[in-house]
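Asks: coordinates only, sequence not included:
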């Protein structure tokens, strides 16, 4: 498949969707972001498939979010991240209009994705991840929001 056949959009990424932060305890982290930073929790859920309990915390009125990610158990990718690195930035997420199309373009450009097909993300978004070794050492998430568009 060539670039021309993919109908490259003007922008692969349309916005920074969120920054993911690994935390050992979601309730403590939400309290910190609320009480110290004055941010508001916009959404909270458990994603069994990803092995996390998570919350989206709004940054002012910008539409940008911090995603707090706590492991459900010691087998979670986030638990392994915390064991290796401790709490902190785990991923950078870009919003896209078509996760499959963007992944295909990036695959053609030599960037591997972690999944063969998108998975369910926060608020029924569709997500895939770029391999950190192909993305400057950063775990990059591609996020196609659900059709209702919100966090």
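Replies: Yep, it's here. Nothing here was measured: the structure is a model prediction, and the numbers come from that model.

Asks: can we go C-alpha only for contacts and neighbour counts from here?
Replies: Fine.

Asks: which strands and helices lie in contact with the helix or strand containing residue 101?
Replies: Per DSSP states H and E, residue 101 falls inside helix 99-108. In terms of contacts (3 or more CA pairs under 8 Å, 6 or more residues apart in numbering; DSSP states H and E), helix 99-108 is packed against strand 126-130, strand 140-144.

Asks: got another one to weigh against that:
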């Protein structure tokens, strides 16, 4: 079951400049910076109330974020929802007709297991489901 908005992911061309912008906006430093080599992305996380903002910068042009930014402009890339049992939610949503972008969860940033739902089935919104890794 979806519990809350875990974070909103924002794709940016210049991660350093975007980090400075959000430091000024929130009057706070990011609580975490992390590179996920397998996905070709560097992430910067800011706390925002009970949720988070994740800035996403490509570390290579052929990464999912690199490809996204080559076709789209900077902005909201995805909305992530926290779930208690990712495998159960994946099974439930597949039965409901949602298209998962991977057969099994992947290791994501911020110590999360993640899976994405194809935006075509979500009215154009890329949805990420995530749970804490044990």
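Replies: Good, I have the coordinates. Just so you know, these numbers come straight off a predicted model, no measurement behind them.

Asks: so what's the equivalent of residue 35 of the second structure over in the first structure up against?
Replies: Aligned counterpart of residue 35 of the second structure in the first structure: residue 46 (TM-score structural alignment). Taking CA atoms under 8 Å, 6 or more residues apart in numbering, we find residue 46 of the first structure in contact with 52, 53, 54.

Asks: who wins on neighbours among those?
Replies: The most crowded member of those, judged by other CA atoms under 10 Å, is residue 54 (26 neighbours).

Asks: separation between it and residue 142 of the first structure?
Replies: Separation of residue 54 of the first structure from residue 142 of the first structure (CA to CA, to the nearest Å): 17 Å.

Asks: now residue 133 of the first structure
Replies: Using CA to CA, we find residue 133 of the first structure at a distance of 16 Å from residue 142 of the first structure.

Asks: neighbour count winner among the two?
Replies: More crowded of residue 133 of the first structure and residue 142, by other CA under 10 Å: residue 142, with 29 against 11.

Asks: give the contact list for the counterpart of that one in the second structure.
Replies: In the second structure, the residue matched to residue 142 of the first structure (TM-score structural alignment) is residue 129. Residue 129 of the second structure makes contact with 80, 81, 82, 83, 86, 114, 115, 116, 117, according to CA under 8 Å, 6+ apart.

Asks: didn't the fourth one look like it was pressed against residue 112?
Replies: Read that as residue 83 of the second structure. No: the criterion here is CA atoms under 8 Å, and residue 83 of the second structure misses it with residue 112 at 10.6 Å.

Asks: tell me, what's touching the two both at once?
Replies: Common contacts of residue 83 of the second structure and residue 112 (CA under 8 Å, 6+ apart): 130, 131.

Asks: which of the two has more residues huddled nearby?
Replies: Using other CA under 10 Å as the criterion, residue 83 of the second structure and residue 112 rank with residue 83 on top: 20 against 17.

Asks: so what does that one match up with in the first structure?
Replies: Matched to the first structure by TM-score structural alignment, residue 83 of the second structure sits across from residue 96.

Asks: same check on residue 63 of the second structure?
Replies: Matched by TM-score structural alignment, residue 63 of the second structure corresponds to residue 76 in the first structure.
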